[in-house]
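Undergrad: could you look at this predicted model? Sequence included:
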Amino acid sequence: MVEVTRLSGSTVVLNADLIEKIEATPDTVVTLTTGACFVVRESVAQVINAVIDYKARVFKSPVRGEAHPSLTVLPGVES
């Protein structure tokens, strides 16, 4: 989930997996795959970085900071 700020100052949390595109028009417009659009204060780069940070947290092991075990290639299995 990615928290962004609407132009009105209110915050909204978006599902990062549903982001279809991010445009600078010059305001930043985030469009979801559902068709919903959000005009936000953050720049395109800030939204992209927030998505990257979120996904990095999701795919890290909470114990050792390594890749999540379900994403590890097993010995003897080629990718």
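TA: Perfect, thanks for sending it.
Undergrad: can we go C-alpha only for contacts and neighbour counts from here?
TA: OK.
Undergrad: buried ones in stretch 1-10?
TA: By neighbour count on 16 or more other C-alpha atoms under 10 Å, the buried set for stretch 1-10 is Met1, Val2, Val4, Arg6.
Undergrad: and it, how far from the chain's centre?
TA: Its chain's C-alpha centre and that of stretch 1-10 lie 14 Å apart, by C-alpha atoms, centre = their mean, to the nearest Å.
Undergrad: give me the most central residue, this protein.
TA: The chain has Val51 as the residue nearest its centroid, 2.3 Å off, counting by C-alpha atoms, centre = their mean.
Undergrad: before we go on, here's another structure to hold up against the first:
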Amino acid sequence: MIALTSVSGEAFFLNCDLIYRIDEAYDTIITLSDGQHIRVSEPATKIVEKIVDYKRKIYLALPEVGK
């Protein structure tokens, strides 16, 4: 889950595995895999950074295989 802010200023968490695409226009628009659209105040590059950081934390926490 990543923390985001809606254009109305409301903070929320989003399951980043549900993201289909991210578009930047006046606002940043996240399209989910079910077709739902969410407008957020964070730029697309910041959202991608948050996703990478989140995934990195998950994969680094996995135990090594074969030991």
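TA: Received, thanks. Treat the numbers as computed from the prediction; the structure is a model and nothing was measured.
Undergrad: closest to Thr72 of structure 1 out of the buried residues of stretch 1-10 of structure 1?
TA: Checking the buried residues of stretch 1-10 of structure 1 against Thr72 of structure 1 by C-alpha to C-alpha gives Met1 as the nearest, at 23.5 Å.
Undergrad: residues in contact with that closest one?
TA: Contacts for Met1 of structure 1 (C-alpha atoms under 8 Å, 6 or more residues apart in numbering) come out as Val13, Leu14, Asn15, Ala16, Val51, Tyr54.
Undergrad: can you count the residues close to the nearest residue to it once chain neighbours are set aside?
TA: The shortest distance from Met1 of structure 1 to any non-neighbouring residue, by C-alpha to C-alpha, 6 or more residues apart in numbering, is to Asn15 (4.7 Å). Using other C-alpha atoms under 10 Å, Asn15 of structure 1 is surrounded by 11 other residues.
Undergrad: wait, Asn15 of structure 1 sits on Val4?
TA: No - using C-alpha atoms under 8 Å, Asn15 of structure 1 makes no contact with Val4, being 10.9 Å away.
Undergrad: against structure 1, where does stretch 32-50 of structure 2 fall?
TA: Counting by TM-score structural alignment, stretch 32-50 of structure 2 lines up with residues 32-50 of structure 1.
Undergrad: how about the strands in structure 2?
TA: Secondary structure of structure 2 (DSSP state E): strands located at 2-5, 11-14, 19-24, 28-32, 37-40.
Undergrad: quick one: closest of those strands to Pro63 of structure 2.
TA: strand 2-5 (22.9 Å).
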